[in-house]
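In: dropping a prediction and its sequence here:
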Amino acid sequence: MKILLVLFLCTLLPTLGAFLECETCFATSSNCTGGRELCEDGENTCAIGITEKSQGGKIEFTVEKGCHSSENCTSRWILVTFGQGEFIRKGANCCMEENCSAAFSHLPPVNTTANGKRCPACYSLSKPCPPAVVNCTGSENYCLDLTTYTLHTEKRIYLKGCTTESTCAGLQNGMWNIVDTDDKKVDCRPASQSSASSGSLLFSIFGFLLFIVLL
């Protein structure tokens, strides 16, 4: 009988240990602390997410901790540049509950080196905005056109700009979100070469032809 009882407890303990608790909080600074909450079915890991938005010389920074599904865990960042020095980037890191306070404590630097490509650029929380043009930087080689709608705020978000191919793929397949939204439309296309570069090339060709005529 004792052997049967021990075997029963051994099979029961993994089930009891499967109930995961994670620290849950939301803050507009890196100091995000809160109480622990029991995770729901399908949420098998703790996570900490960071969102940073730079617009009009103002930087908004938020940190969120809570339960998450490990299926969506990734070390990659969502990055969209929609103006000169204006961008949105977001990332999440899955972690065990005892390590979440230390994990993901800093942001990787933003690569501001222009790569010779350009995209239409726009960011609006109310109505479609006339797109400007932004120079893509770093590994941004795709143009993003994103429209979202949220029921709880009854607002649409219009976002156009440069981004990476992986960010486009993650947004299109629903794995990643820039904002929590009820409806969204995501279009991506390869970014075009900078018109400035094209202009320089045409100028060089014209100068070469002129040189030949003068000869």
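Out: Done, it's in.

In: rest of the way, CA atoms for contacts and neighbours
Out: Will do.

In: what sits closest to Ser75 if chain neighbours are left out?
Out: Beyond its immediate neighbours in the sequence, the residue positioned closest to Ser75 (Cα to Cα, 6 or more residues apart in numbering) is Asn93, lying 6.3 Å away.

In: the one you found touches Thr74, doesn't it?
Out: Yes: with contacts counted by Cα atoms under 8 Å, Asn93 reaches Thr74, the gap being 6.6 Å.

In: the two - which one has more neighbours?
Out: Asn93 (22 against 13; other Cα atoms under 10 Å).

In: mind checking what secondary structure the more buried one has?
Out: On the three-state scheme (DSSP: H, G, I helix; E, B strand; the rest coil), Asn93 is labelled strand.

In: residues touching it, list them.
Out: Contact criterion Cα atoms under 8 Å, 6 or more residues apart in numbering gives 47-49, 73-75, 103-104 as the residues in contact with Asn93.

In: one more pass at 10 Å, please.
Out: Residues counted as contacts of Asn93 (Cα atoms under 10 Å, 6 or more residues apart in numbering) are 45-50, 65, 68, 70, 72-77, 100, 103-104.

In: what's the spacing between it and Cys73?
Out: In this structure, Asn93 lies at 6 Å from Cys73, with Cα to Cα, to the nearest Å as the measure.

In: what do these two both touch?
Out: With contacts taken as Cα under 10 Å, 6+ apart, Asn93 and Cys73 have 45, 47 as neighbours in common.

In: below is an additional structure, to be compared with the one above:
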Amino acid sequence: MALECEQCIGPTSRCSGPMMQCTQEQDTCVSQALSVSLSGLEQNVFEKGCGSSKLCGKGPQIINTGPFGTTVIETHCCVGAACKTTWPPTPRRNTTLNGRQCSACPPDGAECKFPPIKCAGEETKCFEISGTTTIGNYKSPILIRVCWRNLISATLVADWPHPHLQCFLRKVIERVVGWQL
């Protein structure tokens, strides 16, 4: 019998929803607290669903997209009745700049319209992420470069349980401005 997990999303940790059947690759239930910042405004989002146990116990994941905002995601894994009450704390980001920068230029050689993204705190790697974002019935391709806290392996990006930003890792950026890998 396949694993089933509650699925919900909301502005508080009190969200509840229907049970969903997990895929074979999704071997645990997850609850996530997301802190999304854009132009000085912060929104917290809580969600539950199926996920990969490879994400368990990794600490907060930080995605800094510079002018497009920052998302901090804390993931807790659970099974059974514990999932009803298990929520990670609302994540916080260390905003002290660390001197590392990630290029925000498009990969196709188009003119660079954005300054490099300045990394902060534990953000030690640059990644290029591409995929599709879906809001309601509207789907849009995305391509972003981000500063990332390197606690999960690059291959886990494809397993990311966040349903509203299904993305995959295109490549690790080999050279970071002002920093040797």
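Out: Right, received. Where do you want to start? These numbers were taken from a predicted model, which means no experiment stands behind them.

In: list the TM-score for the superposed pair.
Out: The TM-score (TM-score structural alignment, normalised by the length of structure 2) is 0.70; 169 aligned residues with a Cα RMSD of 3.4 Å.

In: quick one: the residue nearest the centre of structure 1 and Gly199 of structure 1, what's the gap?
Out: Centroid check for structure 1 by Cα atoms, centre = their mean gives Ile78 as the closest residue, at 2.3 Å. Using Cα to Cα, one obtains 32 Å as the distance from Ile78 of structure 1 to Gly199 of structure 1.

In: Phe206 of structure 1 now?
Out: Using Cα to Cα, Phe206 of structure 1 is found at 10 Å from Gly199 of structure 1.

In: same question, Cys122 of structure 1
Out: Counting by Cα to Cα, the gap from Cys122 of structure 1 to Gly199 of structure 1 is 24 Å.

In: run a quick neighbour tally on Pro14 of structure 1.
Out: Should you count by other Cα under 10 Å, Pro14 of structure 1 turns out to have 10 residues around it.

In: make sure it is indeed in a strand.
Out: No: residue state for Pro14 of structure 1 (three-state DSSP) corresponds to helix; a strand is not indicated.

In: tell me the contacts of it?
Out: If a contact means Cα under 10 Å, 6+ apart, then Pro14 of structure 1 has no contacts.

In: quick one on the thing from earlier: what is the aligned counterpart of the residue nearest to the centre of structure 1 in structure 2?
Out: Aligned by TM-score structural alignment, Ile78 of structure 1 pairs with Gln61 of structure 2.

In: ditto for Lys53 of structure 1
Out: Counting by TM-score structural alignment, the partner of Lys53 of structure 1 is Val36.

In: hang on, its match packs against Thr71?
Out: Yes: with contact defined as Cα atoms under 10 Å, Val36 of structure 2 and Thr71 form a contacting pair (4.5 Å).

In: what's the overlap in contacts for these two?
Out: Counting by Cα under 10 Å, 6+ apart, the residues touching both Val36 of structure 2 and Thr71 are 42-44, 63, 91.

In: let's see which of those residues end up in strands.
Out: 42-44, 63 (DSSP state E).

In: reformat these as TSV; add distance to Cys5 of structure 2 and neighbour count.
Out: TSV is the format used below for those (distance: Cα to Cα, whole Å; neighbours: other Cα atoms under 10 Å):
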residue	distance to Cys5 of structure 2	neighbour count
Glu42	28	13
Gln43	25	11
Asn44	22	18
Ile63	26	22
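
In: contact partners for the closest residue in space to Asn72 of structure 1 that isn't next to it in sequence?
Out: Beyond its immediate neighbours in the sequence, the residue positioned closest to Asn72 of structure 1 (Cα to Cα, 6+ apart) is Met175, lying 6.3 Å away. Applying Cα under 10 Å, 6+ apart, we find Met175 of structure 1 in contact with 71-74, 167, 169.
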